[in-house]
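>>> Here is a sequence with its predicted model. Questions after.
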Amino acid sequence: MSTQPKRASEWTIHGERVVDDSRRSILSVADVELPDGVRFEQYVLRVPNAAMVVILDDDDRVLMLWRHRFIANRWVWELPGGYLDPAESAIDCAMREVEEETGWRPRSLEKLIDFQPMIGTIDQLNTIYLARGADYTGGPLDENEAEKVAWIRLADIQDLIASGSIIGAGSVSGLLATLLLQASGKL
């Protein structure tokens, strides 16, 4: 069994202690050392992976949720999605979350991108899928999820991001990836 040699710029982790362990997250402090020998403590937040979906209809509109986010104290548009349950796949989570949050069931899902929202602090993979079309299942809107669900023109997305109406990392990442596909003619 061989081990990979340590790279010159790789940090050394001397230990990690848990500060808080709750239902959806573990907050810890890691004792880390930089390659030049400087040592310090770094907060680390470990949360379940998440999945989101960009759902496009035949009129190039995206299904989005209008939500209040208390941490930022703002109303924003977001893509449907959420945390993976234990042992749940990202694609199963994406399908479940869309239907729970919007009352729509995506017709198909294809992986769009993976990203880490804050790679220096948070250990969480986010997977974003692209769905082409959805069927309304008539599920009631959960007032705890969103104020409203609406189809937003893809042509308006850049302006909504620029105005601060779309600020979540997952929504911005997924929507920009979709706009890149559209611009390249691959959508």
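Happy to help now that I have it.
>>> C-alpha from now on. contacts and neighbour counts both.
OK.
>>> list the helices and strands the lengthiest helix in the chain packs on?
Of all the segments assigned as helix in the chain under DSSP state H, the longest by residue count is helix 169-183. Here helix 169-183 is seen to pack against strand 50-56, strand 110-115, strand 126-132 when contacts are counted using 3 or more C-alpha pairs under 8 Å, 6 or more residues apart in numbering; DSSP states H and E.
>>> which other helices and strands contact the second one?
It stands for strand 110-115. Going by 3+ C-alpha pairs under 8 Å, 6+ apart, strand 110-115 lies up against strand 126-132, helix 169-183.
>>> of all the ones you listed, which lies closest to Asp92?
Among these, the nearest to Asp92 by C-alpha to C-alpha is strand 126-132 (11.0 Å).
>>> That closest one to strand 50-56, inter-axis angle?
Strand 126-132 and strand 50-56 are oriented at 20 degrees to each other (axes from the mean of the first three to the mean of the last three C-alpha atoms, to 10 degrees).
>>> Quick check: which helices or strands does the very next helix or strand once past strand 126-132 pack against?
Downstream of strand 126-132, the next assigned helix or strand under DSSP states H and E is strand 134-136. Under the contact criterion of 3+ C-alpha pairs under 8 Å, 6+ apart, the helices and strands touching strand 134-136 comprise strand 104-106.
>>> try this one next to it:
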Amino acid sequence: MNKFEEKTITTESIYSGKVVHLQIDEVLLPNGKKSKREIVKHPGAVGVVAITEEQKILLVRQFRKALEKTILEIPAGKLEPGEDPATCAIRELEEETGYCAMHVRPIASFYTSPGFADELLYVYQAEQLTLGQQHTDDDEFVEVVSLTLDECFASIQKGEICDAKTVLAIYHWQLLK
């Protein structure tokens, strides 16, 4: 065991849902003491940076119950079991915005909240966009919005854009310009 590793002694499953699985692990700490860790297991997700020919980023406006407010985000969605993240990115972009990407290329991947969750989020740049047909899930209500870079920064200041993946996407776009 390395000097920071926590060895799992027991795992107790608390809840299995459509999106997350919750568990409590009893762990052996590096100092020999025991502790408990509450862990959220998540299958992973993707986010898509899609810039139109008009130099606007495609975003979706949607209500987020965990925040109790409506925010603007890059198109994103959960990975299906065994699904390739690039395939998921293309699918989610089309489902949420109606835009199709001929190609996507990886920008970054990161753990969203490593203190309690194992969700790994992949962010892709969409390339060669064409407008198709939006087809959201039955429980998904989104409005497609396209903003300039300056409008994005104003939306960050107003708190309309407030999630990590979207802020990362906007700063990535700024670096490309």
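Cool, got the structure. Remember, predicted model here, so these are calculated numbers, not experimental data.
>>> before we move on, back to that, can you say which of the helices and strands packed on helix 169-183 of the first structure is packed in most?
The highest mean neighbour count among those, using mean count of other C-alpha atoms under 10 Å, belongs to strand 50-56: a mean of 27.
>>> Which part of the second structure matches the helix or strand following that one?
Scanning the chain past strand 50-56 of the first structure towards its C-terminal end, the next helix or strand to appear is strand 61-69 (assignment: DSSP H and E). Residues 56-64 of the second structure are where strand 61-69 of the first structure lands when matched by TM-score structural alignment.
>>> how much distance is there from the matching stretch to the middle of the chain?
Relative to its parent chain, stretch 56-64 of the second structure has a centroid offset of 13 Å by C-alpha atoms, centre = their mean, to the nearest Å.
>>> Now check the first structure for the residue matching Gly77 of the second structure.
Aligned partner of Gly77 of the second structure by TM-score structural alignment: Gly82.
>>> Its match touches Val47, doesn't it?
No - with contacts defined as C-alpha atoms under 8 Å, Gly82 of the first structure does not count as touching Val47, sitting 11.4 Å away.
>>> So which residues make contact with the match of strand 61-69 of the first structure?
With C-alpha atoms under 8 Å, 6 or more residues apart in numbering as the test, stretch 56-64 of the second structure has contacts from 49-52, 69-75, 96-97, 141-149.
>>> Ala177 of the first structure -> the second structure?
Taking TM-score structural alignment as the alignment basis, one finds that Ala177 of the first structure is matched in the second structure by His172.
>>> Look up how far Lys7 of the second structure lies from the most far-flung residue of the second structure relative to its centre.
Using C-alpha atoms, centre = their mean, the residue of the second structure lying farthest from its centre is Gly32. It sits 36.1 Å away. In this view, Gly32 of the second structure and Lys7 of the second structure are 10 Å apart by C-alpha to C-alpha, to the nearest Å.
>>> One more: Glu94 of the second structure?
Remark: distance between Glu94 of the second structure and Lys7 of the second structure (C-alpha to C-alpha) = 42 Å.
>>> Pull out the buried members of the contacts of stretch 56-64 of the second structure.
For those, a neighbour count by 16 or more other C-alpha atoms under 10 Å gives the buried set as 49-52, 71-75, 96-97, 142, 144, 146-149.
>>> Just the ones of those in strands?
Secondary structure of these is defined by DSSP state E; positions in strands are Val49, Ile71, Leu72, Glu73, Val144, Ser146, Leu147.
>>> Would you mind measuring from the fourth one to Glu12 of the second structure?
When you say that, I think you mean Glu73 of the second structure. Separation of Glu73 of the second structure from Glu12 of the second structure (C-alpha to C-alpha): 34 Å.
>>> Number of residues surrounding the corresponding residue of the first structure for Thr112 of the second structure?
The equivalent of Thr112 of the second structure in the first structure is Pro117 (alignment by TM-score structural alignment). Pro117 of the first structure is flanked by 16 other residues according to other C-alpha atoms under 10 Å.
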